[in-house]
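A.B. asks: Let's see this in three dimensions:
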Amino acid sequence: MRRLLLNLGIVVFVVVSSLNVLAQTGKVKKANKDFDRYEYIDAREIYIKVVEDGYASAQIYENLGDTYYWNSDYSNAAKWYNKLISEFPEETEIVYFYRASQANKSINNSENATRYMDMYIARGGDPGILKAINTEFLEYIVQLKKASINTSASDFGPSFYQNNVVFASTGKSTEGGKIAKWNDQPFTDLFIATMDENGALTSATSLQGDVNTKYHESTPTFTKDGKTMYFTRNNFIDGKKGKDKNKTIKLKLYRATKSDNGKWENVVELPFNDKEYSMAHPALSKDEKKLYFSSEIPGGIGMSDIYYVDITGDNQYGTPVNLGPEVNTEARESFPFISDKNNLYFSSDGRGGLGGYDIFMAKLDANGVASNVMNIGEPANSSKDDFGFIVNEEKRFGFLSSNRDGEEGSINDDIYLVNEDCKITISGVVFDVDTNAPIAGANVMLLDEENNVIDQVIVGAEATYSFTADCEKRYAVRGTKEMYAPYEQIIQTPNKTSVVEVPIPLKTLDPCPPDDLGCRLDLQPIYFDFDRFNIRPDAEIELAKILSAMRVYPELKIDIESHTDARAPKRYNEILSERRAQSTLKWLVAKGIDKSRLTAKGYGENQLVNKCADGVACTEEEHQLNRRSMFIIVN
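C.D. replies: As a prediction, this is how the structure comes out:
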């Protein structure tokens, strides 16, 4: 890797040069104050003059474009990237089509930006999602909105039913107009509302059939085929009400089936009900083999616990099983719901929370056993009662019931649409690609599609960073640090709240010896054909860099070193390398450089850069690495 030194500082390149292996060879002198003045050789100025003199290569255009791109001068970056692609399309590395697209987009050249991005994709470039980790939906709820079907009274307990939502309401009750003495509100009935793909509810009407009565009906759950419903009702069936020993009408679980006329009929009581204690809020397991519910069955853990029964046949069930202390507390647990991802959501006022009923989530294993209970936090939970939560995890929305907007002591509930505000966390560590050590003090930037800097941070001792981004957008993460090559990663964020890991590996730049002009100019190897000492056309392009430097800096004096491979007698190679060194000197003199500023010497095969000594089998490419010229600043 080379670096170019500018008047105002150091600009680094991401183009790997084969001169890495050459930088420490040849007659490299120890740094001293005599060379300090050359620390500010303006390589970019020299490159531009090389182009003005009629010499060009893909590497020259890449380096020129990069000096501007990494410093956010996109107008000049676009100028050189456009030349690169226009003049050297086959030699252009894939990443430069992307950079060219970004640079042109930043200067509003949409035609070029689109064309280069198409070329980038066509050649195999793909932003791709990097290690997107989908998180649980409720870790990122940030939007709650009252459903439009709410009334001025209580509306609560929603349940998904195909493309609809069924819920309980006192404000819409039509059955007899009876008033419940304990809260002076009408008894609840079940209603059905149409739900669109975003969860908006409209057109609420009374559920048709024999379900609604003059007593309470609420919290239904439905089988996937839409033909069976379980729901909660007061102890009332066939026109008869039942009371416990204290003359109280408890809650019971019922089942109804949908007839061919679309009405809910054939209402039956579940056989494990008991008039002495309430059972309510049924919820079906994902496989519909278990029915969860809340009850105050004697011998439980608290005031009300969550249980399940196995469904063993047509209205046949096993014995109620308490979910145990992992879920239940000495207080109240109620309103269970099982999601398609087999998560149990429920409400409790017996666990640490924000106040009143809070909504919790627990994982269910294959046997229906719950673990890892967690509070889903704000804003789903509030200081009031929050309960009756349901969620479509695939569509990333759900509903909950809450009295949070009521006055203190109010029992009026509302149904809220819960939407996830899709956010992406982009995070990672900046580290040295060779040692894996964290790089403290590196600058990390997040850029949008227009190359605007959205956020940036200087990383601390642990070299970690984190940005918040939007879903379904393209970004670039860029890492820079003095004496390291810049790194940029393109990201296409996913369409769900996720954590995208973007590690930033930075490569240390080999420091240029203070007297190595070739290193400072990012000089590409000047090769000679086997057994030849004539200047090849590709070598002329590189020599043009030396020529321009000597013109810009007339005080420069250069020692030219020439080296051969080992495939001929040693003495022959010394003579050949001397001729190559002198041919290089003559080329520069012919271009107007005073001969007094140049010396030249051939070293033959005495300073090989690899294993390819006499008798060692090597490829032509390996031998060619040893056939090279170097340019040393002399005092």
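A.B. asks: going forward, measure contacts between C-alpha atoms and count neighbours the same way
C.D. replies: Fine.
A.B. asks: For the protein, which residue occupies the most central location?
C.D. replies: Closest to where the C-alpha atoms of the chain average out (CA atoms, centre = their mean) is Val500, at 2.7 Å.
A.B. asks: any idea which helix or strand carries that residue?
C.D. replies: Using DSSP states H and E, Val500 sits in strand 498-501.
A.B. asks: Show me what the helix or strand just after that strand packs onto, helices and strands only.
C.D. replies: Remark: after strand 498-501, the chain's next helix or strand is strand 504-508, criterion DSSP H and E. On a contact count with 3 or more CA pairs under 8 Å, 6 or more residues apart in numbering; DSSP states H and E, strand 504-508 meets strand 423-432, strand 474-480, strand 484-485, strand 487-492.
A.B. asks: thinking in terms of the whole chain, how far from its middle is the helix or strand that contains Lys363?
C.D. replies: Element membership for Lys363 (DSSP H and E) is strand 358-364. Centroid separation for strand 358-364 versus its chain: 26 Å, with CA atoms, centre = their mean, to the nearest Å.
A.B. asks: Can you name the secondary structure element that comes next after it?
C.D. replies: The C-terminal neighbour of strand 358-364 among helices and strands, as given by DSSP H and E, is strand 370-375.
A.B. asks: could you give the angle of that following strand to strand 358-364?
C.D. replies: Here the directions of strand 370-375 and strand 358-364 differ by 160 degrees (axes from the mean of the first three to the mean of the last three CA atoms, to 10 degrees).
A.B. asks: count of neighbours near Gln143?
C.D. replies: Counted with other CA atoms under 10 Å, the neighbours of Gln143 add up to 14.
A.B. asks: Reduced to three states, what does the residue nearest to it when sequence neighbours are not counted come out as?
C.D. replies: Spatial nearest neighbour of Gln143, excluding adjacent residues (CA to CA, 6 or more residues apart in numbering): Asn419 at 5.3 Å. Following DSSP: H, G, I helix; E, B strand; the rest coil, we place Asn419 in the strand state.
A.B. asks: I'd like to know how far Asn419 sits from Ile426.
C.D. replies: 21 Å (CA to CA, to the nearest Å).
A.B. asks: Likewise for Gly353?
C.D. replies: 30 Å.
A.B. asks: what about those two, which has more around it?
C.D. replies: Using other CA under 10 Å as the criterion, Gly353 and Ile426 rank with Ile426 on top: 23 against 19.
A.B. asks: The more buried one: what's it in contact with?
C.D. replies: Taking CA atoms under 8 Å, 6 or more residues apart in numbering, we find Ile426 in contact with 466-469, 499-502.
A.B. asks: how about this one, so we can line them up?
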Amino acid sequence: MKRIILFITLIGIPVCLFGQKKFVADKYFKDFSYVKAAELYEEVVAGGDATPETLYKLGDCYYNNSESEKAAKWYELALKKDKKYDKRPEYVYKYIQTQRSLGNYENANDWLKIFNDITENDSRSEQLQGNLTNYFNEYAKTEGIYVKTVNLSVNTPDYDFGAYAVGNTLYYSSGQDNSKKYSWNNQPFLDIYQAQITKNNDSVSIGHIEALKAKKINTIYHEANIAISNDGKTLYFTRNNVSKANRLKADHKGISHLKLYKASLVDGIWQDIEELPFNSSQYSVGHPALSPDGKTLYIVSDKKGGFGQTDIYSVAIHEDGSYGKPENLGKHINTEGREMFPFVAKDSTLYFSSDGYLGLGLLDIYKSGILRGSTTAPENMGAPYNSPEDDFSFFINDDLKTGYLASNRQGGKGDDDIYFYGTYSCKQKVEGIVRNANTQLPLEAEVSVFDSTGKLIAKVNSNKEGYYSIKLDCDKQFTIKGSKPDYRDALAEIGTTKENDRVNTVNLELIPLIDKNQIVLNPIFFNFDKWNIRADAQYELEHIVNVMKNHPQMVIKIESHTDSRGSDRYNMKLSQRRADATREYILSRGIEPARIESSIGYGESQLLNECADGVKCSEAKHQENRRSYFYIVNYD
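C.D. replies: Down below sits the predicted model:
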């Protein structure tokens, strides 16, 4: 990120060729011409001057132009050579930032401990208390984060950022058509553009791109970062400090600071440009944002008296159109670093970018409820909003689900690109085949899905091939049930993961209840020497009831058996009581008496195993013999 957001721009003052390259390099560095300064510093280092001071400045050249890999190289060399780096915590912090930008989180954590040891009363150090282990890895996780980012078609090889949507119009800043370049990094100056938005299901398409419809807003210097009032009639924007003759104006050091301006919409054209009263030629003011009620303007400034390099301030907008005094948002937002790009959402959540918190990349996007009275520390938005590079100029639509951000992350089209983002519901597909458990043939069946509370949430039917599919939410527990008349229900538990669009396979095998001339159940067991119907037996007998209700003409007969314990005569009577109890239960469920031809007890005359009289057997073995059968006599 190497443009206006770094917040100071130099007038092109001629530089003479000095005898010593380091003196010339220092001059370019002081003038913020980092590309040229880096070129000269590298020659100085190659010539033998590799002092920590020179290496730190060389690292700064690349750091200030967001070239993390090169910056890390020179900072690392400087810290190795510098025996007193504990007196330079700012460079330790910059090195940490380059390491997290490159994804070297383990090394970043090691240096965070050093930074923590050498600093006192530093808000960045205070953030580390009890939170050093895998600090950055937590921010890089995307598991369970369901946000899609799309690189917009408006992006160019130059800088594109500062998206601001109003209705179907997207406003943004770009250097695409400006041939005049500035010395910071030899890139074009910025102008404000507008384009038409067409909304799609999960993205947007952009068309009809043109320069802002305005009189004298875009100049040959920087214009960027806008905010528009709720009535659509006032535009706030950032610009270099320029004279009426459209020439850069500078302070005594030759620095052209940034200023805030406003324009009014007249007949569809932005015009009547006014400079805001709290600007100064001695410091920068920019990055406007408005509160939802339009009564407060939020700005960024590097004026003296702040907490860090740039801070966020609030400015009251009075009913008569005048402005109050800028008020610093305080230590709950501002740090020793750079807080920039404020944006206030419809719900009064403050979004901003900062490199003063220990986040994922260089500039990271944060959100805070401070405008709603919260004093909780700002929350890092994490991946994929943030990356190891610069992430900034966050904008969220009134739906609080979609919006735009800018980033120079890898994979973009240019130095900075605009990305559309949108939250979505994470879904996973559950599919499978329903089969007959005995024959393995496919079944057309009903497949129901229940959530962890037992609530039915979906129902589908398998086709002739037995196939079914259904979409379920991520990271939840479900029960899948297959059902078909004359079959025992099949149940399967499944837990979806946090991975969107994952496919889970759950096959279901339904056991048929009718097999030839018999209704087949799990054994109907009785307690020893008892004939009352147990609860587990009632559950099984309900299958008999269901089958008979499905087939109104069906007639059955019941057989009941005992184990060998007790006399033959006693067991014969006991089995008859059990057969009769089974019959009575079925009749109690609405089945007509004529549909049960008989209920006969056979005592111990038809044992299933070796547990005859006098044979020592376990209770489980004896229970195998205490059973009932249900034979179909007539079947429609």
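A.B. asks: Mind telling me the TM-score for this superposition?
C.D. replies: Once superposed, the chains reach a TM-score of 0.50 (TM-score structural alignment, normalised by the length of the first structure), with 377 aligned residues with a CA RMSD of 5.2 Å.
A.B. asks: Please pick out the residue of the second structure most distant from its centre.
C.D. replies: Max distance from the centre of the second structure (CA atoms, centre = their mean): Arg569, 74.1 Å.
A.B. asks: Is that one part of a helix or strand, or is it coil?
C.D. replies: Per three-state DSSP, Arg569 of the second structure ends up helix.
A.B. asks: Now for the residue nearest to it when sequence neighbours are not counted: which residues touch it?
C.D. replies: Closest residue to Arg569 of the second structure apart from its sequence neighbours, by CA to CA, 6+ apart: Gly603 at 7.8 Å. By CA under 8 Å, 6+ apart, the contact list for Gly603 of the second structure reads 560-563, 568-569, 571-576.
A.B. asks: Would you reformat the residues you listed as TSV and include distance to Glu379 of the second structure?
C.D. replies: Shown next, in TSV, are the contacts of Gly603 of the second structure (distance: CA to CA, whole Å):
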residue	distance to Glu379 of the second structure
Ser560	70
His561	70
Thr562	70
Asp563	70
Asp568	80
Arg569	81
Asn571	76
Met572	77
Lys573	77
Leu574	73
Ser575	72
Gln576	74
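A.B. asks: The second structure: helices as residue ranges?
C.D. replies: All helices of the second structure, identified by DSSP state H, fall at 21-30, 34-46, 52-63, 68-81, 89-101, 105-118, 123-126, 135-140, 535-550, 568-588, 619-625.
A.B. asks: Return the set of buried residues in the longest one.
C.D. replies: It stands for helix 568-588 of the second structure. If you call a residue buried by 16 or more other CA atoms under 10 Å, then helix 568-588 of the second structure has these buried ones: 568, 571-572, 574-583, 585-587.
A.B. asks: What angle do helix 535-550 and that helix make with each other?
C.D. replies: 50 degrees.
A.B. asks: Alignment lookup: Phe392 of the second structure to the first structure.
C.D. replies: In the first structure, the residue paired with Phe392 of the second structure is Phe387, using TM-score structural alignment.
A.B. asks: And that match, how far from Val429 of the first structure?
C.D. replies: 40 Å.
A.B. asks: what about these two, which has more around it?
C.D. replies: Phe387 (29 against 21).
A.B. asks: Any chance of CSV for the helices of the second structure, columns distance to Asn334 of the second structure?
C.D. replies: Converted to CSV, the helices of the second structure look like this (distance: least, CA to CA, whole Å):
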stretch, distance to Asn334 of the second structure
helix 21-30, 26
helix 34-46, 27
helix 52-63, 21
helix 68-81, 24
helix 89-101, 16
helix 105-118, 19
helix 123-126, 9
helix 135-140, 20
helix 535-550, 67
helix 568-588, 76
helix 619-625, 74
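A.B. asks: of all those, which lies closest to Gly373 of the second structure?
C.D. replies: Closest approach to Gly373 of the second structure among the helices of the second structure (CA to CA): helix 123-126, 20.6 Å.
A.B. asks: what's that closest one in contact with?
C.D. replies: Residues external to helix 123-126 of the second structure that are found in contact with it (CA under 8 Å, 6+ apart): 115-116, 119, 335-336, 356-358.
A.B. asks: Onto which residues of the first structure does that helix map?
C.D. replies: So helix 123-126 of the second structure sits over no part of the first structure, by TM-score structural alignment.
A.B. asks: go on, stretch 343-357 of the second structure?
C.D. replies: Under TM-score structural alignment, stretch 343-357 of the second structure corresponds to residues 337-351 of the first structure.
A.B. asks: May I see the buried residues of the matching stretch?
C.D. replies: So for stretch 337-351 of the first structure, counting by 16+ other CA under 10 Å, buried means 337-339, 342-351.
A.B. asks: Neighbours of the residue nearest to Asn397 of the second structure when sequence neighbours are not counted, how many?
C.D. replies: Setting aside the residues directly before and after it, Asn397 of the second structure is nearest to Gly403 in space (CA to CA, 6+ apart), at 5.3 Å. Residues within reach of Gly403 of the second structure, counting by other CA under 10 Å, total 22.
A.B. asks: Same check on the one 10 residues further on?
C.D. replies: For Lys413 of the second structure, the neighbour count with other CA under 10 Å is 20.
A.B. asks: Same question for the one 3 residues further on.
C.D. replies: Residue crowding around Asp416 of the second structure was assessed by other CA under 10 Å; the count is 26.
A.B. asks: what residues are up against the alignment partner in the first structure of it?
C.D. replies: Superposed on the first structure with TM-score structural alignment, Asp416 of the second structure falls opposite Asp413. If you count contacts by CA under 8 Å, 6+ apart, Asp413 of the first structure has them with 153-156, 401-404, 406.
A.B. asks: Tell me the spacing between the residue nearest to Ser599 of the second structure when sequence neighbours are not counted and Ala195 of the second structure.
C.D. replies: Leaving aside its sequence neighbours, Ser599 of the second structure sits nearest to Ile558 (CA to CA, 6+ apart; 4.4 Å). Between Ile558 of the second structure and Ala195 of the second structure the computed distance is 81 Å (CA to CA).
A.B. asks: likewise Lys549 of the second structure?
C.D. replies: With CA to CA as the criterion, Lys549 of the second structure and Ala195 of the second structure are 67 Å apart.
A.B. asks: Who has more neighbours out of these two?
C.D. replies: Using other CA under 10 Å, the more surrounded residue of Lys549 of the second structure and Ala195 is Ala195, with 20 against 13.
A.B. asks: Quick one: map that one onto the first structure.
C.D. replies: Match for Ala195 of the second structure (TM-score structural alignment): Ala193.
A.B. asks: these two touch, right, its match and Leu207?
C.D. replies: No. Ala193 of the first structure lies out of contact with Leu207 (CA atoms under 8 Å); the separation is 9.3 Å.
A.B. asks: what sits in contact with each of those two?
C.D. replies: Val166.
A.B. asks: Cool, thanks, signing off.
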